[in-house]
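Undergrad: Quick one: sequence plus predicted model below, questions after.
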Amino acid sequence: MIGDGETPEVFGAPCGFTSLNLTVNIETSSVNVPDCTDPDLPSWLISDEVSKQVVVGGSGVIDTDALQDWRDWLLEGGEKNVRWVTSGSSANGGGYWQAPGILTQYSETGERGQRWNTEIQITLNGAPTWTSAA
C-alpha cells in the first residue's frame, strides 16, 4: 500500500498487481577463524550482520489511470510511505510493516497482442515498524 502524503495519511493498494514480493537483504562481514588445535585443518568462516534492507515489489497489468502515478513517482523521485500488509488477525500473524520507501526499479514490458505488464521495486529507507492487526 502506498501513502498519499496527506494529513491524515491514507494508504491505498495499487490495483492490478498479480504478483507481490518482500525481500530482506542482510549484508555480512566474514572472517577466517583458524583451528588453533590443528592449524592444518581448514579454517571456518565466522559472519557478523552488518546491515539490513527491505525491498518490496510487484508486477501485473496496471490500470492506465494508476500507471501515471507510478510514472510520476519515477520522474519526480523522493520518498513515499509504504505499508506491506499481511492478512489475518494478530493471533494469525496479521498486521503490516511500514517505512518510507524509494521507487528503485520500474519497468514496462509487452508482447504483441497482450496487455503491458509493469514491474516495480521499492526499497524501504531505514528499519520498518511492525503494527499487529486489531
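TA: In hand now; what should we look at?
Undergrad: CA atoms for contacts and neighbours, from now on please.
TA: Will do.
Undergrad: what does stretch 4-24 contact?
TA: 1-3, 52-63, 66, 80-81, 83 (C-alpha atoms under 8 Å, 6 or more residues apart in numbering).
Undergrad: can you give me the strands in the protein?
TA: Applying DSSP state E to the chain gives strands spanning 2-3, 11-12, 17-33, 44-60, 79-86, 95-109, 117-124, 129-132.
Undergrad: can you give me the angle the fifth one makes with strand 117-124?
TA: So that's strand 79-86. 100 degrees (axes from the mean of the first three to the mean of the last three C-alpha atoms, to 10 degrees).
Undergrad: what sits up against strand 79-86?
TA: With C-alpha under 8 Å, 6+ apart as the criterion, strand 79-86 contacts 1-5, 11, 56, 93-103, 124.
Undergrad: which of these are buried?
TA: 1-3, 56, 95-96, 98-103, 124 (16 or more other C-alpha atoms under 10 Å).
Undergrad: Which two of the residues you listed have the greatest separation?
TA: G95 and L103 (22.7 Å; C-alpha to C-alpha).
Undergrad: ok, back up a step: which one of the buried ones among the contacts of strand 79-86 is nearest I26?
TA: Proximity of the buried ones among the contacts of strand 79-86 to I26 (C-alpha to C-alpha) peaks at L124, which lies at 13.4 Å.
Undergrad: A further structure is provided below for comparison with the first:
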Amino acid sequence: MADPTTIRGGNIKVLLGNAATPIVYTAPCGFNQRSVTINKGLEEVNIPDCDNPDAVNWVGRDATSMSMSISGEGLLAAESVETWLDAVEDVESIPIKVEWHFPAKTITWTGKAHVESFEAGAQDGRRVSGNVSLQSDGKMTRVVTPVGG
C-alpha cells in the first residue's frame, strides 16, 4: 500500500489582493490556522414512482449554487491589522487568492470575497488573538498547476 501525499498547514495560503494593476496578493501576517470550505447549494424535489403513485417518493437534489467560506485565526499582528480592518470596512468585495501547495501541484482559486467578520480577543497576560471569516462573492476560478509548470 502506498502512503498518501500530504501537506503541512503552512501550505494552505489565503492571500488578499490590492487595488493595483495587476493585482498584488499577499498573505496577512499572524494567522496560524486556516480553513477553506467549498459549499454546493442544493434544492430538493420529490420524485414520484410513476408505476406506484402511492409509494413513498425518493428525494432528488439539484445543484443550485457554489460558494467558498474561509476562516482563519491566530495572533493579531501589527503588520496586518489594518489590512483586515480595511477589508472588513469595505463595502465592496476584495480580490482574494487561495492556494494549496502539494509537492507535485498547486491548486489555486482566484476571485472576490467579503470579509464577513474580524474579531480580536484578549486575555490578561496573553497575546491578542485574531479571527476572520470571508465569504466568496461570485465565481472562484480554480486552476491546477504542476510543479515546474
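TA: Looks like it arrived, so ask away. What you see is a predicted model; the values in this text were computed from it and never measured.
Undergrad: Okay, the spatially most central residue of the second structure and K97 of the second structure: tell me how far apart.
TA: Centroid-nearest residue in the second structure, with C-alpha atoms, centre = their mean: I70, separated by 3.3 Å. Here the criterion is C-alpha to C-alpha, to the nearest Å. By it, I70 of the second structure lies 11 Å from K97 of the second structure.
Undergrad: Counterpart of T86 of the first structure over in the second structure?
TA: Mapped onto the second structure by TM-score structural alignment, T86 of the first structure lines up with W100.
Undergrad: do the same with I26 of the first structure
TA: Checking TM-score structural alignment: I26 of the first structure goes with K40.
Undergrad: Pull the contacting residues for that match.
TA: K40 of the second structure is in contact with 63-67, counting by C-alpha under 8 Å, 6+ apart.
Undergrad: Just the buried ones from the residues you listed, in ChimeraX syntax?
TA: Burial among the contacts of K40 of the second structure is assessed by 16+ other C-alpha under 10 Å; the matching ChimeraX selection reads:
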select :67
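Undergrad: and the residue nearest to the centre of the second structure, what pairs with it in the first structure?
TA: When the first structure is aligned by TM-score structural alignment, I70 of the second structure is paired with V56.
Undergrad: can I assume that match is in contact with Q121?
TA: Yes: if you go by C-alpha atoms under 8 Å, V56 of the first structure and Q121 touch, sitting 5.7 Å apart.
Undergrad: Leaving aside the residues adjacent along the chain, what's closest to the residue mapped onto N131 of the second structure from the first structure?
TA: Using TM-score structural alignment as the criterion, N131 of the second structure maps onto E119 of the first structure. Excluding the flanking residues, the one nearest E119 of the first structure by C-alpha to C-alpha, 6 or more residues apart in numbering is S59, at 4.2 Å.
Undergrad: Please apply the same query to V56 of the first structure.
TA: L22 (4.4 Å).
Undergrad: how near is the one you found to P128 of the first structure?
TA: L22 of the first structure is 12 Å from P128 of the first structure, where distance means C-alpha to C-alpha.
Undergrad: again, but for I26 of the first structure
TA: On the measure of C-alpha to C-alpha, I26 of the first structure and P128 of the first structure end up 14 Å apart.
Undergrad: G88 of the first structure too?
TA: From G88 of the first structure to P128 of the first structure the distance is 19 Å (C-alpha to C-alpha).
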